[in-house]
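In: When you get a sec, could you give me coordinates for this:
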Amino acid sequence: MAISLNQVILLGNVGKKPEIRVFQDGGLMADFSLATTYSYKPKGKDEYVDVVDWHRVRAYQNVAKTIESYVDKGHKIQVIGQVKNNNYEDKNGVKQYGYYILAERVILLEKSGAKSEPQPQNVENPESMAFNDVPDIPF
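Out: Below you'll find the predicted structure:
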């Protein structure tokens, strides 16, 4: 039995305001770019050089809702997820290759308020809510 793992952890800054899409079935998707930076000192030089890598990040459902409410351009965040292939044929029949990061978890690293007022949840019968619907207690 082969064992494998596809896990990515990125810590960086959001490049532009996340694009939020709502699907016909009510599903939610957030799409944004994330910049990560590393530095190195070239041989024979006295100064470090910064290199920026850009990553396309997508999130769905609850993670997308968090991004929609709290993440904006420039925010420092940590993304934990998987690398996903985004290969397709363009309209000319040429194969295009790419990838994106499927965010399974987003950690906000800067204190910032909600971008908009949270919308009240529509719960018809609160007693029928499952125990799993209660948010985690932070202690």
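In: When you work out contacts or count neighbours from here on, use the C-alpha atoms and nothing else.
Out: Fine.
In: Could I get the full set of strands for this structure?
Out: 8-14, 19-22, 28-40, 49-60, 76-85, 88-89, 95-96, 99-108 (DSSP state E).
In: any chance of the ones you listed in a markdown table, with mean neighbour count and distance to I67 too?
Out: Compiled in a markdown table, the strands of the chain are given as follows (neighbours: other C-alpha atoms under 10 Å; distance: least, C-alpha to C-alpha, whole Å):
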| stretch | mean neighbour count | distance to I67 |
| --- | --- | --- |
| strand 8-14 | 18 | 11 |
| strand 19-22 | 15 | 9 |
| strand 28-40 | 17 | 7 |
| strand 49-60 | 16 | 8 |
| strand 76-85 | 17 | 10 |
| strand 88-89 | 11 | 27 |
| strand 95-96 | 10 | 28 |
| strand 99-108 | 18 | 8 |
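In: Alongside the first, I'd like the structure of this one:
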Amino acid sequence: MEINTINLVGRAGREPDVRYFESGSIVANFTLAVNRRSRDEEPDWFNLEIWGKQAQIAADYVKKGSLIGITGSFKIDSWKDKNTGEDRYKPVVRVDRLNLLGSRKESDNNGYSNNSNSSSEIPF
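Out: Next comes the predicted model:
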């Protein structure tokens, strides 16, 4: 049996970089910082790639510092460097499911809502 599944919970390291294609596809790329058990250790950083409706949710609601959970699979992107001709590699998590985990207070502070009486549910 072969399984390639990764589950992570952490904070967005930057705003999603969103690209729209003529075909109607959408992709969002950003980083995720996941803390280690010890506060003395640096967090682990992951490159995330999200497609489709989940990418649009990331574009609309994920901000730098947002607490999120993801489920996805691990892959290695590879390409030839245009300047040197060398092979380059980058580990990426292809996200299948994105969960917004931040509290209502965090959402308001990050500008998700201007109305303090509004529901904390996200319309999708």
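In: Nearest to T66 of the first structure, out of the strands of the first structure?
Out: strand 99-108 (8.2 Å; C-alpha to C-alpha).
In: residue range for the closest one in the second structure?
Out: Under TM-score structural alignment, strand 99-108 of the first structure corresponds to residues 91-100 of the second structure.
In: now swap in stretch 49-67 of the first structure and tell me
Out: Alignment of stretch 49-67 of the first structure against the second structure: residues 40-58, by TM-score structural alignment.
In: Show the end-to-end separation of the matching stretch, please.
Out: 30 Å (C-alpha to C-alpha, to the nearest Å).
In: Figure out how far that stretch is from the centre of its chain.
Out: How far stretch 40-58 of the second structure lies from its chain's middle: 2 Å, per C-alpha atoms, centre = their mean, to the nearest Å.
In: circling back: want to throw the strands of the first structure into CSV with distance to E68 of the first structure?
Out: Listed next are these as CSV, based on distance: least, C-alpha to C-alpha, whole Å:
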stretch, distance to E68 of the first structure
strand 8-14, 13
strand 19-22, 7
strand 28-40, 7
strand 49-60, 10
strand 76-85, 13
strand 88-89, 28
strand 95-96, 29
strand 99-108, 12
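In: which bit of the second structure covers stretch 10-20 of the first structure?
Out: Using TM-score structural alignment, the residues of the second structure aligned to stretch 10-20 of the first structure are 8-18.
In: That stretch: how far from the chain's middle?
Out: On C-alpha atoms, centre = their mean, the centre of stretch 8-18 of the second structure falls 4 Å from the chain's centre.
In: Over to stretch 64-79 of the second structure?
Out: The mean C-alpha position of stretch 64-79 of the second structure is separated from the chain mean by 5 Å, C-alpha atoms, centre = their mean.
In: Tell me which residues are up against that stretch.
Out: 4-15, 87-102, 106 (C-alpha atoms under 8 Å, 6 or more residues apart in numbering).
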